[in-house]
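>>> Sequence first, then the predicted structure:
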Amino acid sequence: MAYGEQVHDDYEKVRQFRHDFRHHIAAMEGLVYGGEYSELEKYMGQLSQKDKELNRERVRYTGNFMVDSIIFGITRDQKFKEVDFQFDGGLPSNLGVKDIDICGVLANALENAMEACLKGNDRKAVIMKVGCYENMISFQIKNTYDSSRYKALAGGEFYSSKEGDGHGYGIQNMERVVKSYNGRMEYNVDPEWVTVDIFLQQKDEI
């Protein structure tokens, strides 16, 4: 399953569980009213198990469910087990950015960084920082890379980890989304790190 599909599936499961929760409360009230305490205990146990299933292994990074799901979905991939992933920052639960757009930008940027560092030198590291300043959401992702490409990258050639038909498509999609939010995307390179800074302007109505 692609990362975007995986995140969407996880998100829909949690949203459905939350939507149905008021019905669960009504059902438990009915069991209490009828004195069916053994059934109530059984019902509560089932709800607790469902909650554990939805939240098992999930790591909270930013405090925003969609962003956390994207980070978790990519960094837990076995092909990235050698990558030293570090994170810092926090975000509001409501970003003022559509979930599909967050996924399009962040999943592409983070996956590119993770894949690029695997092709690099001995050190394989990705550092991600996020924040919210006034009405702007910021993401910074920096990764180690193949330092033999430093001159080419410093000369303006952007590194894409994709091959074949997918080469550059993700970057174009990122730029399109960033533009739609009156944001900007900046690339910087030094002999050790490639850094991508992404800024998105929050919208009042999503």
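Looks like it arrived, so ask away.
>>> use CA for all of it now, contacts and neighbours both
Noted.
>>> Correct me if wrong: V178 contacts Q202.
No - V178 is beyond contact range of Q202, at 11.1 Å (criterion: C-alpha atoms under 8 Å).
>>> ok, and for stretch 191-206, which residues are buried?
Of all the residues in stretch 191-206, those buried under the rule 16 or more other C-alpha atoms under 10 Å are 192-202.
>>> Can you flag which of the residues you listed belong to strands?
Counted as lying in strands by DSSP state E, out of the buried residues of stretch 191-206, are 193-201.
>>> Now tabulate those residues in TSV and tack on distance to G155.
Formatted as TSV, those follow (distance: C-alpha to C-alpha, whole Å):
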residue	distance to G155
W193	15
V194	13
T195	15
V196	16
D197	18
I198	20
F199	23
L200	26
Q201	29
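>>> Show the contacting residues for the residue nearest in space to the middle of the chain.
Closest residue to the average C-alpha location of the chain: I70 at 2.3 Å, with C-alpha atoms, centre = their mean. I70 is in contact with 3-4, 7, 103, 106-107, counting by C-alpha atoms under 8 Å, 6 or more residues apart in numbering.
>>> Quick check: the farthest pair among those residues?
Across those, the longest distance by C-alpha to C-alpha is 11.9 Å; it joins V7 and L106.
>>> Next up, a structure to set beside the first:
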Amino acid sequence: MDILNKKNEYSRELYHDMKNHILCMKYDANIEKSNSYIEKVELLLEEYGNKFNTGNIILDTVLHEKNNLCLRNNITFTCDINFKNCSFMEDEDICSIFSNLLDNAIEACLKVEPSKRNIILKGLSMDSIFVAKLSNSTNNDINFKDNEFMTTKTNKLLHGIGLKSVKSTLKKYDGEILFDFDKNIFYTKILIPIP
């Protein structure tokens, strides 16, 4: 919560200073310098603007942080989640599920050329179940063996834990996770029953 409060404060300061930023850009005769200045301000606005409103502050914070990672790595991140009906879930479980899934998606995107990096996350409640669908670019370097994904990293003890954590957390809520992939896209779907 402290991190979110600090970011919100910085965001308010940035918006407050916007008039001065615009003045500086308006009267700078050097077009190239002005364009560079505009790009920096746009990136700051994008990074600190509150663009997530899922109905859960923990999920909003996770999405905000992962969006910043995407911005810094030229990954297009599209997100549309309504998580209001999932207040029964514990904060640490929400953080674990979405942080691990998005970290994996970002990691996969980094193996793809920048112009093709893309992550789409959508989620909503349907009847008495929350469904989230995540798709991300991939280079097709997927190691799937015995109905499990194997880490492609050299230190097997320290990696591959995130997905196991997601599965065990979902199990706590009688939820499940499904995967699919093709040549260029990896798909993840999570299903969580709403009590």
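Thanks, I have the structure now. In this text the structure is predicted, and so the values were computed from the model without any measurement.
>>> Of the buried residues of stretch 191-206 of structure 1, which is the nearest to M136 of structure 1?
Distances from M136 of structure 1 to the buried residues of stretch 191-206 of structure 1, taken as C-alpha to C-alpha, are shortest for Q201 (4.5 Å).
>>> isn't that closest one right up against M136?
Yes - checked against C-alpha under 8 Å, the pair Q201 of structure 1 and M136 is within contact range at 4.5 Å.
>>> Tell me the first helix or strand C-terminal of the helix ranked longest in structure 1.
As assigned by DSSP state H, the longest helix anywhere in structure 1 is helix 3-33. Toward the C-terminus, helix 3-33 of structure 1 is succeeded by helix 37-55 as the next helix or strand (DSSP states H and E).
>>> so what secondary structure elements neighbour that following helix?
helix 3-33 (3 or more C-alpha pairs under 8 Å, 6 or more residues apart in numbering; DSSP states H and E).
>>> packing partners for the helix it packs on?
Using 3+ C-alpha pairs under 8 Å, 6+ apart: helix 3-33 of structure 1 touches helix 37-55, helix 65-75, helix 99-118.
>>> for these, which one sits closest to S147 of structure 1?
Nearest to S147 of structure 1, of all the helices and strands packed on helix 3-33 of structure 1, is helix 99-118, at 10.2 Å by C-alpha to C-alpha.
>>> Check the mean deviation of that closest one from structure 2.
Comparing helix 99-118 of structure 1 with its match in structure 2 after superposition yields a mean distance of 0.7 Å (mean C-alpha distance after the TM-score superposition for structure 1).
>>> What is that helix packed up against?
In terms of contacts (3+ C-alpha pairs under 8 Å, 6+ apart), helix 99-118 of structure 1 is packed against helix 3-33, helix 65-75, strand 125-133, strand 136-144, helix 169-180.
>>> So which bit of structure 2 is the second one matched to?
Applying TM-score structural alignment, one finds that helix 65-75 of structure 1 aligns to the residue range 57-67 of structure 2.
>>> How about the fourth one?
Using TM-score structural alignment, the residues of structure 2 aligned to strand 136-144 of structure 1 are 129-137.
>>> ok, and for that stretch, which residues are buried?
129-137.
>>> try stretch 96-112 of structure 2
Residues of stretch 96-112 of structure 2 classed as buried by neighbour count (16+ other C-alpha under 10 Å): 96-102, 105-106, 108-110, 112.
>>> Distance from the chain centre to it, please.
For stretch 96-112 of structure 2, the separation from the chain centroid amounts to 8 Å (computed by C-alpha atoms, centre = their mean, to the nearest Å).
>>> go on, stretch 32-42 of structure 1?
Remark: stretch 32-42 of structure 1 is offset 40 Å from the chain centroid, using C-alpha atoms, centre = their mean.
>>> Show me which positions of that stretch end up buried.
By 16+ other C-alpha under 10 Å, the buried positions in stretch 32-42 of structure 1 come out as L40.
>>> Show me the contact partners of that stretch.
Against stretch 32-42 of structure 1 from outside (C-alpha under 8 Å, 6+ apart): 28, 31.
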